[in-house]
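Visitor: Next one to model:
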Amino acid sequence: MADLFDNNPTVDRSAAAPRPLADRLRPQALAEVIGQDHVLGPEAPLGTMLVSGALSSLVFWGPPGVGKTTIARLLAHETDLHFVQISAIFTGVPELRKVFEAARIRRGNGQGTLLFVDEIHRFNKAQQDGFLPHMEDGTILLVGATTENPSFELNAALLSRAQVLVLERLDHAALELLARRAEAEMGRPLPLDPAARETMLEMADGDGRALLNLAEQVMGWQVEGELDTARLTTRLSRRAAQYDKSGEAHYNLISALHKSVRGSDPDAALYWFARMLTGGEDPRYLARRITRMAVEDIGLADPQAQTICLHAWETYERLGSPEGELALGQAVTYLALAPKSNAGYAAFKSAMAAARQTGSEPPPKIIRNAPTKLMKEQGYGAGYAYDHDAEDGFSGQNYFPDGMARGAYYTPVDRGFERELKKRLEYFGKLRAKRQT
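Guide: You can find the predicted model right below:
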């Protein structure tokens, strides 16, 4: 039988080869796509386009395993367009020219082309510009797929000709529905107890393809009864979290960490801190950022906060990972629970703005340095009151440029140590008014 099979040129060997579960469960209609109703529903963007018969070029933005390729293929089927799929990773200019020429011939024969470009953000600016004339004259209907923020990665000219649709990671309900489809396809339930089943869904991390691959592995095991979580996790490796240290995920997570600290939520702050560490973020970057948080959002409301961050940073440099990360985590907790004030930050920005506006205004002569006789003759330092000799150790003199209105930049809050600084500021304000009268 093997010889007959091998020598028969009419036999489709690919049909006889086993197909992965994810391929067997690929939706055959848009109604079967799971978890993207906000895009595919009757009132959603794609649903509306299909009903009206006016499908435009699109860019699908979303994480892996949420159906970008499948939706593009099904759109071509439902609109009677010829489906062509390329990857920006493996396609160069010569290959693109062949694709466009074939689409042009196809169009001349009365059939349109839906060109699906996976990882479209990997094309450079010139390559992206190459799509524009073919999109404009109707040679192709472009559907791009990207895991990166299109605002950062795609040309404005291309984005102006395509609608960006955001595909979401699959939630728990969608993953559970997908697991049930897998069980129906395999003809038996997954050999997992309820807790282990939940663990497997969590391991997929919102990726439908990953879930089906995990389910296929589990179905292939020869086990008696049901596996618990401990036995499952010894057989399966947890999927690495999606995290790009130079992409949008990086900025989203550091923003979440910073805002959780500012919002005085230590639990949320520690969670995002841990998410960044497990994603492979450099702890030194985190040390620098949490020190910035101490300066920007706490400031003089708790002067110790900055010192604690610097000590945690130094501790990390001495201990390294993972022990040193504990010190950084403790600093995050301290910052979240510290009194908050951006008064120092706001005062600095206001002072910088005033400095730019006033240009080269010189200091008043009373506080200028007078190291030479000529300078003294010009009145430098004349009339300066030595504050230590003044009543209450405060002269109340004007230290702003002559003719410039007195600036008021620092307004401490009534929290933490700044409550004491506020009292001091008010005290000196009263003394200044008294001296000036």
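Visitor: Only C-alpha atoms from now on, for both contacts and neighbour counts.
Guide: Will do.
Visitor: and residue 83, how many neighbours?
Guide: As a burial measure, residue 83 scores 17 neighbours (other CA atoms under 10 Å).
Visitor: That one: what secondary structure?
Guide: Secondary structure for residue 83, judged by DSSP: H, G, I helix; E, B strand; the rest coil, is strand.
Visitor: So it sits against residue 103, correct?
Guide: No - counting by CA atoms under 8 Å, residue 103 is not a contact partner of residue 83; they are 10.2 Å apart.
Visitor: intersection of neighbour lists for those two?
Guide: Shared contacts of residue 83 and residue 103 (CA atoms under 8 Å, 6 or more residues apart in numbering): residue 113.
Visitor: Verify the assumption that residue 128 is located in a helix.
Guide: Yes - judged by three-state DSSP, residue 128 forms part of a helix.
Visitor: In this protein, mark out all the strands, start to finish.
Guide: 58-61, 82-87, 113-118, 141-146, 163-166 (DSSP state E).
Visitor: In TSV, list those along with distance to residue 379.
Guide: Listed next are those as TSV, based on distance: least, CA to CA, whole Å:
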stretch	distance to residue 379
strand 58-61	68
strand 82-87	76
strand 113-118	74
strand 141-146	69
strand 163-166	68
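Visitor: how about this one, so we can line them up?
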Amino acid sequence: NHKLKIDQEALEAIVQVADGDCRRALNFLETAAALVDESDEKREITPDILRKAAQQQALRFDNKGEEHYNLISALHKSMRDSDPDGAAYWLRRLLKSGEDPLYVARRLIRFASEDVGNADPQGLRVALACRDAYQMLGSPEGDLALLQAVTYLATAPKSNALYLTEKQIDKDIKATGSLPVPLHLRNAPTKMMKTIGYGKGYQYAHDQADGLVDQEHLPTELAGTTYYQPTNRGFEAIIRDRLIKWRKILAKRAQTNAKSV
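Guide: The predicted structure follows:
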């Protein structure tokens, strides 16, 4: 409740350290203010106090050290485990420790695809909107957008099906190399290409009443492989049921065509 003074040299030091970041400047100033001796009649923030504040902040948070990764890990795991309270707490800890809010926003965007995915496609929109809102508002107003995104993602249905799909495809690409695109899927802008079979036999899905075609879209060596396996959670359950329905229709059509041959 007592007024503090700050000399010009100390003020210039804060400006230099903050490098245009208002949040960093405020955090630094608050740390320094807490170090001012209550018994000091001058109650002045000096360069010496700023040096002590800088040391204290370095101990509290090192954005390249273990604590940085511990806090990020705690936030990520809390969201993955669908705990909005833990997620909100670790978000605030990160921000109060001086973490770049836009770094957190980028992690939320990644989380929305990796741990929520198609179980709630809206999650990615929320994460992107959170980043945009923070860029527009800055701190402290924009902090609430981060909190909104964190609690939304924490309470969204979860799926890592996209992550597993990516890993399995990358594994197969590494094992099989650059397999050729099947002829019927190739682009054929010239007569020469059409002559050698590019695009031949391609079935146009919109010509079918149900929009479904029975043709392979993977290289011959990987034909029949199922990569994307949606969970039964959230919107992905609808996708899962849709794929099951489509496969049954195509299987029945294949049987009918086989009998007619």
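Visitor: Do you know the score for how well these two fit?
Guide: Both chains were compared after superposition, and using TM-score structural alignment, normalised by the length of the second structure their TM-score is 0.74; 206 aligned residues with a CA RMSD of 2.2 Å.
Visitor: still on that earlier bit, can you tell me which of the strands of the first structure is most buried?
Guide: strand 141-146 (a mean of 25; mean count of other CA atoms under 10 Å).
Visitor: That one corresponds to what range in the second structure?
Guide: The alignment of strand 141-146 of the first structure onto the second structure (TM-score structural alignment) covers no residues at all.
Visitor: Report all helices and strands that that strand contacts.
Guide: Strand 141-146 of the first structure is packed against strand 58-61, helix 68-78, strand 113-118, with contacts defined by 3 or more CA pairs under 8 Å, 6 or more residues apart in numbering; DSSP states H and E.
Visitor: Would you mind finding the match for residue 429 of the first structure in the second structure?
Guide: Taking TM-score structural alignment, residue 429 of the first structure has residue 247 as its aligned residue in the second structure.
Visitor: what's the answer for residue 298 of the first structure, then?
Guide: Residue correspondence, TM-score structural alignment: residue 298 of the first structure in this structure matches residue 116 in the second structure.
Visitor: Against residue 124 of the second structure, how distant is that match?
Guide: Between residue 116 of the second structure and residue 124 of the second structure the computed distance is 8 Å (CA to CA, to the nearest Å).
Visitor: what does residue 94 of the second structure give?
Guide: Applying CA to CA, the value for residue 94 of the second structure to residue 124 of the second structure is 21 Å.
Visitor: can you check residue 145 of the second structure too?
Guide: Noted for residue 145 of the second structure: a distance of 14 Å to residue 124 of the second structure, by CA to CA.
Visitor: Then residue 164 of the second structure?
Guide: Between residue 164 of the second structure and residue 124 of the second structure the distance, using CA to CA, works out to 18 Å.
Visitor: Residue 198 of the second structure now?
Guide: Shown here: residue 198 of the second structure relative to residue 124 of the second structure, a distance of 37 Å by CA to CA.
Visitor: How about residue 235 of the second structure?
Guide: Applying CA to CA to residue 235 of the second structure and residue 124 of the second structure gives a distance of 13 Å.
Visitor: So the two - more neighbours on which side?
Guide: A direct count of neighbours by other CA under 10 Å for residue 235 of the second structure and residue 124 places residue 124 higher, at 22 against 17.
Visitor: List the contacts of the more buried one.
Guide: 109, 112-113, 117.
Visitor: Show me the longest helix that occurs in the first structure.
Guide: Ranked by residue count, the top helix of the first structure under DSSP state H comes out as helix 418-436.
Visitor: mean per-residue distance, it to the second structure?
Guide: Plainly put, helix 418-436 of the first structure ends up 1.4 Å away from its match in the second structure on average once the two are laid over each other (mean CA distance after the TM-score superposition for the first structure).
Visitor: what comes up buried for that helix?
Guide: Across helix 418-436 of the first structure, burial judged by 16 or more other CA atoms under 10 Å covers 418, 421-422, 431-432.
Visitor: In this structure residue 199 of the first structure contacts residue 229, no?
Guide: Yes - contact criterion CA under 8 Å: residue 199 of the first structure and residue 229 qualify, at 6.7 Å.
Visitor: Tell me which stretches of the stretch 101-250 of the first structure form helices.
Guide: Remark: helices assigned in the stretch 101-250 of the first structure by DSSP state H, counting those that start in this stretch are 125-129, 132-136, 150-153, 156-160, 172-186, 194-204, 208-219, 229-235, 248-262.
Visitor: if I pick residue 253 of the first structure, what's in contact with it?
Guide: When contacts are counted by CA under 8 Å, 6+ apart, residue 253 of the first structure touches 272, 275-276.
Visitor: Any chance of JSON lines for those, columns distance to residue 129 of the first structure and neighbour count?
Guide: Formatted as JSON lines, the entries for the contacts of residue 253 of the first structure read as follows, by distance: CA to CA, whole Å; neighbours: other CA atoms under 10 Å:
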{"residue": "272", "distance to residue 129 of the first structure": "38", "neighbour count": "19"}
{"residue": "275", "distance to residue 129 of the first structure": "37", "neighbour count": "17"}
{"residue": "276", "distance to residue 129 of the first structure": "35", "neighbour count": "23"}
